[in-house]
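Chemist: Next come a sequence and a model predicted from it.
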Amino acid sequence: MKIEFDQKHDIVNIEFLEGVEIDDSVENDGIVFDYSKDKRLVSVEILDAKKRVGKNPLDKIDFSVIKDKVIAV
């Protein structure tokens, strides 16, 4: 997963599948969802990011990972 902020265009891009070609894009209220041919979510683009989450959008993202406890049955 890769997260980038383009200050010039005020866009946050969250890429889930690197190197996968985008076949279709759907925009909903300033958020663009990019899909591959087999309908997997490739990336999400947040337009007007500063308006949505403040001056430094990447500072608002919590990168902590929660690990679930797995018990074998």
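Modeler: Yes, it's here.

Chemist: C-alpha only now, for contacts and for neighbours.
Modeler: Will do.

Chemist: my guess is residue 14 meets residue 31, correct?
Modeler: No - using C-alpha atoms under 8 Å, residue 14 makes no contact with residue 31, being 11.0 Å away.

Chemist: try this one next to it:
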Amino acid sequence: MKVRYDREADILVIEWLPGGVIDHAEHTGSLIAHFTADGRLVLLEILDARRFLAQVLQAALQGEGVLT
């Protein structure tokens, strides 16, 4: 797994499957997920990464969505 952050564009890129061939992508909210033809996740882009991660951290600290 590789993680890159583009400060200028404020995009966090997480490469789950290095060398995987991207067949298609799905975009929802701040996330763009790139998949292989058989549905395996290759790459995840988080747009507006600072805001997105701040919201995730805040929710985690408040205990929202935490499985017990």
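Modeler: Noted; the coordinates are in hand. Nothing here was measured: the structure is a model prediction, and the numbers come from that model.

Chemist: was I right about residue 18 of the first structure contacting residue 36?
Modeler: No - using C-alpha under 8 Å, residue 18 of the first structure is not in contact with residue 36, being 11.2 Å away.

Chemist: The residue nearest to residue 47 of the first structure when sequence neighbours are not counted and residue 19 of the first structure: what is the separation?
Modeler: Nearest in space to residue 47 of the first structure, with sequence neighbours left out and distances taken as C-alpha to C-alpha, 6 or more residues apart in numbering, is residue 11 at 4.8 Å. Counting by C-alpha to C-alpha, to the nearest Å, the separation of residue 11 of the first structure from residue 19 of the first structure is 20 Å.
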